[in-house]
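Asker: sequence first, then the predicted structure:
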Amino acid sequence: MLVMEILKFIAIQLASPLALSFLFAAIAAIFFKLKKRKASKTAAVLSATILFLFSQPMVADLILYPLENAEPSKIFNADKQKPDYILVLACYYNTKGNIPEVSRFTECSLQRLAQAFLTHKKTGAPIIVSGGRFLSDDDIVYAEKAADMLRNLGVDANNLTIVGEGTTTQEELHFVETLLSGKSVVIITSATHLFRVDKLMNHSLEYSFLPVDYLTSNQPSFYLTLPSPTAIERSRRAFYEYFAIAKTYLFN
């Protein structure tokens, strides 16, 4: 368990182009101090290249596109399909500070829950909310807070199933699997999450995806702009997901 936590921490740090750029800049400074000018120059060029490349929206689009485009046959069609359940995977909820409840949910959480509400209204299918004690405050269960939000939006408590277990995507899917046996389910999660969730799913189950929280909306095209902080963050999200996919293949 400790090894996995260490690997996760390393992956989070390496997933940030900004952190990588600063790392190579620091290495360049060290080599310069040691009078190893060639090595220093190489590290400095790497630092600048990483910062320039991954601050370009075009590059962010290119690395995000494969993640956000699942097989068309697995994308849910509300006009043609009526699922038995709607499963909303957890994202995050901020437990710190004196802030309004809606502000505690991250963008990905709000989009997933809003889409679950709209899909429930259209199809009448009950909603499963998942996610356990992985927040800053261990006493708070994510799924319970997500269910509270859906109830406040107007979803009847009888149409909500709370599975307050799981601290990772794999654990969440494991704990809901018994509920889904012999049932059809539409899974609502972020678009970058599709590939990994598909790999983790029990393929004997009948499921489709309804992705939200898209970070890119068009076919990748080639263009250059001024460096963009938004592109750096989008690149970070993509790299994190690729690291998570690699972990799935290596350890699961």
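Answerer: The structure has been received and is ready for your questions. These numbers come from a predicted model, not from an experiment.
Asker: make it CA atoms for all contacts and neighbour counts henceforth
Answerer: Will do.
Asker: list the contacts of stretch 73-84.
Answerer: 119, 122-123, 125-126, 183-186, 207-211 (Cα atoms under 8 Å, 6 or more residues apart in numbering).
Asker: same question for stretch 186-204.
Answerer: 64, 67-70, 76, 83, 85-89, 108, 112, 115-116, 169-170, 173, 177, 207-215, 238, 241, 244-245, 248.
Asker: buried among those? Make that a ChimeraX selection.
Answerer: In ChimeraX, this line selects whichever of the contacts of stretch 186-204 come out buried by 16 or more other Cα atoms under 10 Å:
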select :64,67,68,70,76,83,85,86,87,88,89,108,112,115,116,169,170,173,207,208,209,210,211,212,213,215,238,241,244,245
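Asker: quick revisit: in helices, which of the contacts of stretch 73-84 appear?
Answerer: 119, 122, 123 (DSSP state H).
Asker: second one coming, line it up with the first:
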Amino acid sequence: MLFLLKKYVAGFLMPLPLLLLIAFFALALLWFTRWQKTGKSLLTVALVLLTILGIQPVADTLLMPSEKEYQARYELRENSQQDVNYIVVLGGGFTYNPEWAPSSNLLNNSLFRVAEGVRLYYRNPNSTLIFTGGAGVNQISSAEVAAQVAQSLGVPADKTITLSTPKDTEEEAYEVDKLIGKKPFLLVTSANHLARAERFFLARGMNPIVAPANQLAITSPLHPWEKYFPSATYFQHSERAWYEFLGSMWQSIKPTGQPATIPENEDHQSDKEKSQ
């Protein structure tokens, strides 16, 4: 129940739904009340914010604080020479349509995470890929869909493990801890999510080695029309910045404890077999 409440509240607090609610409220004031000045002011604010949040310099300035420590790929980081036996790829957006190409079932940030995980696997062929993420309303889990994509790209099935019960990052850390304990591992997730994710694993005394994927905040040159024309792509960057801010705030105030996931005696091998 707490998980669903968190998702619904966060959904309404995201920039697009929130600004649309403000805009419709402003229209209601303009059409049905005498509060014309208030309605005009609210509508102006909503439209201005919808515009500037879709401009690259604004959006990426908002996003950069969550990504600035993770702009460099894994090989360029200080601890990139450490031997690892596990690569943990955190789940994200997905759907499941068996008629689609496997990669088409990974939405938004998920495909980039899996692609980076597979790339790192080929650099560390003795490692095992661990995919996390629950099923939600789909037939199979995010972890299983990700494993299917990895296997379609040539990763052997016996080199993938799926942890299909976690619903969020805290539960992902809990399940990975049960599986590999304190062994070092590569932690693959979106660059803007990595700081928050790493904190969950470190809180359990684990040894993650960060491997950022899907860097979004652009610091390299762009054409003027790419920077200053409002774009849905850059509005999404603003949304991602706000999402991570809300997530960090929740992480700082949420009581710590053991997430209620699969029982301790459940064999993770069953998840591994389902991914084959």
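Answerer: That came through fine. Remember, predicted model here, so these are calculated numbers, not experimental data.
Asker: TM between them?
Answerer: Once the chains are laid over each other, their TM-score by TM-score structural alignment, normalised by the length of structure 1 reads 0.86; 247 aligned residues with a Cα RMSD of 2.7 Å.
Asker: quick revisit: what's the farthest-apart pair in the contacts of stretch 73-84 of structure 1?
Answerer: Using Cα to Cα, the contacts of stretch 73-84 of structure 1 reach their maximum pairwise distance at 183 and 211, which is 19.8 Å.
Asker: check contacts around residue 35 of structure 1.
Answerer: Residue 35 of structure 1 sits next to no residue when contact means Cα under 8 Å, 6+ apart.
Asker: and it, helix, strand or coil?
Answerer: Taken by DSSP: H, G, I helix; E, B strand; the rest coil, the conformation at residue 35 of structure 1 corresponds to coil.
Asker: now swap in residue 188 of structure 1 and tell me
Answerer: Under three-state DSSP, residue 188 of structure 1 comes out as strand.
Asker: what separation do you get for it and residue 136 of structure 1?
Answerer: Relative to residue 136 of structure 1, residue 188 of structure 1 is positioned 24 Å away (Cα to Cα, to the nearest Å).
Asker: residue 190 of structure 1 too?
Answerer: For residue 190 of structure 1, the distance to residue 136 of structure 1 (Cα to Cα) stands at 22 Å.
Asker: those two: which has the busier surroundings?
Answerer: Higher neighbour count among residue 190 of structure 1 and residue 136: residue 190, with 22 against 12, using other Cα atoms under 10 Å.
Asker: quick check: the gap between that one and residue 150 of structure 1.
Answerer: To residue 150 of structure 1, residue 190 of structure 1 is 18 Å away according to Cα to Cα.
Asker: kindly report the same for residue 100 of structure 1.
Answerer: For residue 100 of structure 1, the distance to residue 150 of structure 1 equals 16 Å [Cα to Cα].
Asker: for the two, indicate the residue with more neighbours.
Answerer: residue 150 (20 against 8).
Asker: so the more buried one touches residue 117, yeah?
Answerer: Yes: Residue 150 of structure 1 is within contact range of residue 117, at 6.8 Å (criterion: Cα atoms under 8 Å).
Asker: tell me where structure 1 has strands.
Answerer: For structure 1, applying DSSP state E gives strands covering 85-88, 127-130, 160-163, 184-190, 206-212.
Asker: got TSV for these, with distance to residue 19 of structure 1 too?
Answerer: Output for the strands of structure 1, formatted as TSV (distance: least, Cα to Cα, whole Å):
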stretch	distance to residue 19 of structure 1
strand 85-88	32
strand 127-130	32
strand 160-163	36
strand 184-190	24
strand 206-212	27
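Asker: rewinding a little: between the contacts of stretch 73-84 of structure 1, which sits nearest residue 32 of structure 1?
Answerer: Nearest to residue 32 of structure 1, judged by Cα to Cα, of the contacts of stretch 73-84 of structure 1 is residue 211 at 47.6 Å.
Asker: chain center to stretch 220-233 of structure 2, what's the gap?
Answerer: 23 Å (Cα atoms, centre = their mean, to the nearest Å).
Asker: what's in contact with it?
Answerer: Applying Cα under 8 Å, 6+ apart, the contact partners of stretch 220-233 of structure 2 are 51, 52, 53, 54, 55, 56, 57.
Asker: next one: stretch 51-70 of structure 1
Answerer: With Cα under 8 Å, 6+ apart as the test, stretch 51-70 of structure 1 has contacts from 17-18, 21, 191-195, 214-216, 219-232, 234-235, 238.
Asker: and the end-to-end length of that stretch?
Answerer: Length of stretch 51-70 of structure 1, first residue to last, Cα to Cα: 29 Å.
Asker: one step back: which of the ones in helices among the contacts of stretch 73-84 of structure 1 has the most neighbours?
Answerer: If you count neighbours using other Cα under 10 Å, the busiest of these is residue 119, which has 21 neighbours.
Asker: for the most centrally placed residue in structure 2, which non-adjacent residue is spatially closest?
Answerer: Nearest to the mean C-alpha position of structure 2, counting by Cα atoms, centre = their mean, stands residue 92 at 5.1 Å. Counting by Cα to Cα, 6 or more residues apart in numbering, the nearest residue to residue 92 of structure 2 once its immediate chain neighbours are dropped is residue 110, at 4.9 Å.
Asker: just give the number of residues close to that neighbour.
Answerer: By other Cα under 10 Å, 23 other residues sit near residue 110 of structure 2.
Asker: if I look at it, how far off is residue 170 of structure 2?
Answerer: Taking Cα to Cα as the measure, residue 110 of structure 2 falls 17 Å from residue 170 of structure 2.
Asker: kindly report the same for residue 219 of structure 2.
Answerer: 31 Å.
Asker: what residues does stretch 130-143 of structure 2 touch?
Answerer: For stretch 130-143 of structure 2, contacts defined as Cα under 8 Å, 6+ apart pick out 86-96, 144, 146-147, 160-168, 172.
Asker: out of the strands of structure 1, nearest to residue 26 of structure 1?
Answerer: Residue 26 of structure 1 sits nearest to strand 184-190 of all these, at 34.5 Å, using Cα to Cα.
Asker: superposed on structure 2, where does the closest one end up, distance-wise?
Answerer: Strand 184-190 of structure 1: mean distance to aligned residues in structure 2 after superposition is 0.6 Å, counting by mean Cα distance after the TM-score superposition for structure 1.
Asker: so that strand corresponds to what in structure 2?
Answerer: Mapped onto structure 2 using TM-score structural alignment, strand 184-190 of structure 1 spans residues 184-190.
Asker: again with stretch 228-240 of structure 1
Answerer: Counting by TM-score structural alignment, stretch 228-240 of structure 1 lines up with residues 231-243 of structure 2.
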